[in-house]
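**Q** predicted model and sequence below, questions to follow.
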Amino acid sequence: MATVVQNLPFLDAESGAYNVIIETPKGSRNKYTYDEHLQLYRLKGVLPAGASFPFDFGFLPGTHGEDGDPLDVLLLMDEPAYPGVLVPARLIGVIAAEQTEHGNTVRNDRLLAVSSISRTHQSLQDIKDIDKHLLTEIEHFFKSYNAIKGFDFEVVGRFGAKRAQALVAAGGKLFQKMQKEGG
């Protein structure tokens, strides 16, 4: 049975904003993930003391990445949201990455977006507008987060909004293909 999240498009046709669903709020040590079968958010893990998510982390519904999950989004906004909240957003770039789990390497990019109603981050239009030190810290977070789980996360590039939009379009096509195939 299809869930509301599965039926939600990744792009709001009326506003042109991307529909980001928050899984884990900024500052949380708890990692939540949406369980589409239960239609609930499940506690997936807890980060060690001193580690927390640097910004809200979520996904774009109606997409699939190479890892089989919806495309991941790190969302910059003024205050943390809650798991399950839909936040309209603007894509500003992507941190392209390869993730190795149990000897299997797949692309697992991290889209970067800004909340459409953010006051603090409105000036950010593209990844080049983000402070390079902050980008390095974000990449370090994902590397260390994966290392804690025994996985390798290797950044292979930083790209702007146009590349992020192309990745989402491809992820939407993959989602549609998977739906037609019953997966």
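**A** Done, it's in.
**Q** from here on, contacts and neighbour counts on C-alpha atoms
**A** Noted.
**Q** name the nearest residue to Asp69, sequence neighbours excluded.
**A** Excluding the flanking residues, the one nearest Asp69 by CA to CA, 6 or more residues apart in numbering is Thr63, at 7.9 Å.
**Q** and what of Glu66?
**A** Arg107 (5.8 Å).
**Q** tell me how many other residues crowd that neighbour.
**A** 17 (other CA atoms under 10 Å).
**Q** so what's it up against?
**A** Gly65, Glu66, Asp67, Ala96, Ala97, Glu98, Gln99 (CA atoms under 8 Å, 6 or more residues apart in numbering).
**Q** ok, back up a step: look up how far Lys180 lies from the residue nearest to Asp69.
**A** From Thr63 across to Lys180, the span is 13 Å (CA to CA, to the nearest Å).
**Q** and here is the other one:
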Amino acid sequence: MNLLDLPHQLDRKALTCRAIIETPKGRQGKFDYDPKSGLFELAGILPTGMSFPLAFGFIPGTLGGDGDPIDVLVLAEEDLPIGCLLPVRLLGVIEARQTEGNSTVRNDRIIAKASASRLFAGVDGIADLGEPFSAELARFFEVYNSLKDHHFEVLAIADAERAAKLIAEGSR
């Protein structure tokens, strides 16, 4: 089965859906799901001293403005392995525009927490994490994209309801 075709199971009232992890938190290697083989392929390696600040993956059954599934970053107290399917509670979204050469597309980043999380049980929205948290995540993606000669521009930091709306709009 192609993981991209799994239903996201978005619940707009509970602000929950499912996510698939491509790159665990703290990893230098960036992995991408390859639907043809059903495996996760090493897509690049970050420079020494740089790593993914949270588990990074996608919302299955969606399509973002960049033509890929909508990206998600997941807070969890445990390392989430590559290929992990998990229910998440939406916290917010970094709405962004990404430019590669002459092409500019939307490339938003959903922020969520593992639904089973005890450590983040009291976190109900991105505002609970504080402005420095959002600013550091945004800066990570600005630097990450600049390493690939891309430009990443943050348009807004928005709440969980906006994240759910973007997922619903991106449903395939």
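**A** Cool, got the structure. Because the structure is a prediction, the values reported are computed rather than measured.
**Q** before we move on, the earlier item: who has more neighbours out of Thr63 and Lys180 of the first structure?
**A** Shown here are Thr63 of the first structure and Lys180; by other CA under 10 Å, Thr63 has more neighbours (25 against 9).
**Q** helix, strand, or coil at that one?
**A** Recorded secondary structure, Thr63 of the first structure: coil (DSSP: H, G, I helix; E, B strand; the rest coil).
**Q** quick one: it from Met77 of the first structure, how far?
**A** With distances taken as CA to CA, Thr63 of the first structure is found 22 Å from Met77 of the first structure.
**Q** residue contacts, Lys44 of the first structure?
**A** With contacts taken as CA under 8 Å, 6+ apart, Lys44 of the first structure has the following neighbours: Asn30, Lys31, Tyr32, Thr33.
**Q** tell me the secondary structure for the residue most central in space within the second structure?
**A** Nearest to the geometric centre of the second structure sits Val72, at 1.7 Å (CA atoms, centre = their mean). Under three-state DSSP, the three-state class of Val72 of the second structure is strand.
**Q** Asp128 of the second structure now?
**A** Here Asp128 of the second structure is helix, with the state taken from three-state DSSP.
**Q** what ranges does the first structure have for its helices?
**A** 4-7, 132-148, 161-180 (DSSP state H).
**Q** right, and those - which one's nearest Leu86 of the first structure?
**A** helix 4-7 (9.7 Å; CA to CA).
**Q** can you list contacts of the closest one?
**A** Glu36, Pro61, Gly62.
**Q** could you do stretch 138-153 of the second structure as well?
**A** By CA under 8 Å, 6+ apart, stretch 138-153 of the second structure touches Leu46, Pro53, Ile94, Ala96, Arg97, Gln98, Thr99, Glu100, Gly101, Val154.
**Q** for that stretch, the distance to its chain's centre please.
**A** The chain centre lies 15 Å from the centre of stretch 138-153 of the second structure; the measure is CA atoms, centre = their mean, to the nearest Å.
**Q** and it, end to end?
**A** Distance across stretch 138-153 of the second structure, first residue to last, is 9 Å (CA to CA).
**Q** any idea how far the most far-flung residue of the second structure relative to its centre is from Glu153 of the second structure?
**A** No residue in the second structure sits farther from the centre than Asn102, which is 24.1 Å out by CA atoms, centre = their mean. As judged by CA to CA, Asn102 of the second structure and Glu153 of the second structure stand 15 Å apart.
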